[in-house]
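>>> Okay, sequence plus prediction incoming.
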Amino acid sequence: MENSVPDAFRLDGQVALVTGGASGIGAATCRELARAGAQVLIADLNLTAATSLAEQLPGAKALSMDVTDAASITTALGQVSKLDILVNNAGIGLVGDITRTSEEDFSRVMRVNVHSVFLVTQTAFPLLLASRGSIINIGSVAGSVGVKQRFAYCASKGAVQAMTRQIAVDYPKELRINCIAPGTVQTPFVEGYLDKYHAHEKEKVRAELVARQPIGRLGTPEDIASLIRYLCSREAEFINGAVIPIDGGWTAA
């Protein structure tokens, strides 16, 4: 007898937009959502990289988008007539405690990590309401626990968690919104941090980053992408307003 059970976590016929989609967690997410059957819109400042990735994925399209600029977001989303999934992934980091964080740097982190989530989500909201869609915000363990020398970053990721919960309360039946809080993930983002701040001791600091996760390794972009796929799927429709850690046990301690 032929097995009639459908494949789990399929996203056939759905359109997904991923910000910062051309590298790291964003690129892995685009690949995973495409594998699940979604048409992926890869939104990134780096249009060349986004276009290169789009050419590898069936039905994918690259969109030039500066997530800090309302006009850029409006222009990009003006090309989109249907949207079922929004992944707010674009973000930056900053090292420094409160005494070593300039006002300019603090503002920049909040603009890229917080203001952008507001702008992109607000602009995409009519499309998401029309489709009863799903929003995934990429937060961080830094929004749940204090991380040394990450004052601005912790502040920004705490705000992402708060926005997630608030929208879920205002629109509990109209759409779903959840936040994923990764631990340290092996991405160009992390490599850039090591190059900038620890060029003379990269392997020592990398070992320290690994040690923060009790499981004994860094996360992979694919680890995060798998959870994003699940949260967007029909099987996850009872999950709403949640902040879900995916951190190798870091915040369990």
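On my side now, so go ahead.
>>> Please make it C-alpha for all contacts and neighbour counts, starting now.
OK.
>>> how many neighbours does Glu208 have?
11 (other C-alpha atoms under 10 Å).
>>> another one to put next to it:
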Amino acid sequence: MLQNKAAVVTGAAKGIGFAIARTLVEHGARVVIADIDTAAADQAAKALGGESAAIAVGCDVTDPEAVAAAVRACTEAFGSLDVMVNNAGITRDATLRKMTEGDFDAVIAVHLKGAWLGTRAAAEVMREQGSGSIVNISSISGKVGMIGQTNYSSAKAGLVGLTKAAAKELAFRGVRVNAVQPGLIRTEMTAALREDIWNAKVAEVPMGRAGEPEEVANTVLFLASDLSSYTTGCVLEVAGGRFI
């Protein structure tokens, strides 16, 4: 589905980002693993087949020069940039009363500014090509708001606005911009939840189970591929029906 395509995936050294990168490679893409943890990015790239399939780039997504360098690494190594997945993220959960200004700023910077920088850098290349797909990883938290996540919910809701505005700006050049909103996904982070909290969250899902990282990755694959050639400015929920 992505033969001879090249992609950058931020925050791809592990978790959902790694699942996305792996799925893109399995479908023929060559991928830049862009992650602030350079050592983990190197290991991820090797796990995906090495330089013929994936390369690693250290990247702080809040740094415009680092983001531009990741995009440049993709075009220099693989000849194009066809897919940009803005996935990098952090959490700094706390109630509104206890959250520090620094924790609010950090989450907004990584999720929202980072995706804006990634979208802008990718668009510069894709506009000239006359094609490309940008996928922003939002969250169901950005749809409904979660207690203890005023920073995270704000950032993830902001990604929806960014996606729709950028989609309108770039459509005439053949560049599509869409977003994915995962719900409860089985990752290292959610695996650390107390059993009673986990069970309560699962009980909110009409499908009766948590999602797998590969299920998010498959939705990204659809948006990255020509199967979604007439889809832009859309938000796809991968949440098993939670909060519909």
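Everything's here; your move. Owing to the predicted nature of the structure, the values given are computational and were not obtained by experimental measurement.
>>> Can you pull the TM-score for these?
Here the TM-score for the pair of chains, by TM-score structural alignment, normalised by the length of structure 2, is 0.91; 235 aligned residues with a C-alpha RMSD of 1.4 Å.
>>> residue with max distance from the center of structure 2?
The centre of structure 2 is farthest from one residue, Arg97, which by C-alpha atoms, centre = their mean lies 29.1 Å away.
>>> Return the residue of structure 1 aligned against that one.
Matched to structure 1 by TM-score structural alignment, Arg97 of structure 2 sits across from Thr99.
>>> now the strands for the stretch 151-253 of structure 1?
When secondary structure is read from DSSP state E, counting those that start in this stretch, the stretch 151-253 of structure 1 shows strands at 176-182, 243-246.
>>> just so I know, which of the ones you listed lies nearest Leu128 of structure 1?
strand 176-182 (9.4 Å; C-alpha to C-alpha).
>>> That closest one vs structure 2 - mean distance after superposition?
Following the fit onto structure 2, the mean deviation recorded for strand 176-182 of structure 1 is 0.4 Å by mean C-alpha distance after the TM-score superposition for structure 1.
>>> and that strand, which residues are buried?
When burial is assessed from 16 or more other C-alpha atoms under 10 Å, strand 176-182 of structure 1 yields the following buried residues: 176-182.
>>> how about the helices in structure 2?
15-26, 38-47, 64-78, 101-108, 114-129, 141-144, 150-170, 188-191, 195-203, 213-224 (DSSP state H).
>>> Of these, which stretch is the most buried?
Ranked by mean neighbour count, the helices of structure 2 are led by helix 15-26 with a mean of 23 (mean count of other C-alpha atoms under 10 Å).
>>> okay, it sits on what stretch of structure 1?
So helix 15-26 of structure 2 sits over residues 24-35 in structure 1, by TM-score structural alignment.
>>> and that stretch, how far from the chain's centre?
10 Å (C-alpha atoms, centre = their mean, to the nearest Å).
>>> and that stretch, how far from structure 2 on average?
Averaged out, stretch 24-35 of structure 1 is 0.6 Å away (mean C-alpha distance after the TM-score superposition for structure 1).
>>> distance of Gln56 of structure 1 from Cys30 of structure 1?
10 Å (C-alpha to C-alpha, to the nearest Å).
>>> next one: Pro58 of structure 1
11 Å.
>>> so how far is Glu104 of structure 1 from the residue most central in space within structure 1?
For structure 1, the residue sitting closest to the mean C-alpha position, by C-alpha atoms, centre = their mean, is Asn89 at 2.6 Å. Using C-alpha to C-alpha, one obtains 22 Å as the distance from Asn89 of structure 1 to Glu104 of structure 1.
>>> Over to Leu57 of structure 1?
38 Å.
>>> Kindly report the same for Ser156 of structure 1.
On the measure of C-alpha to C-alpha, Ser156 of structure 1 and Glu104 of structure 1 end up 14 Å apart.
>>> Ok, Met65 of structure 1 next?
22 Å.
>>> How about Gln213 of structure 1?
For Gln213 of structure 1, the distance to Glu104 of structure 1 - C-alpha to C-alpha - is 31 Å.
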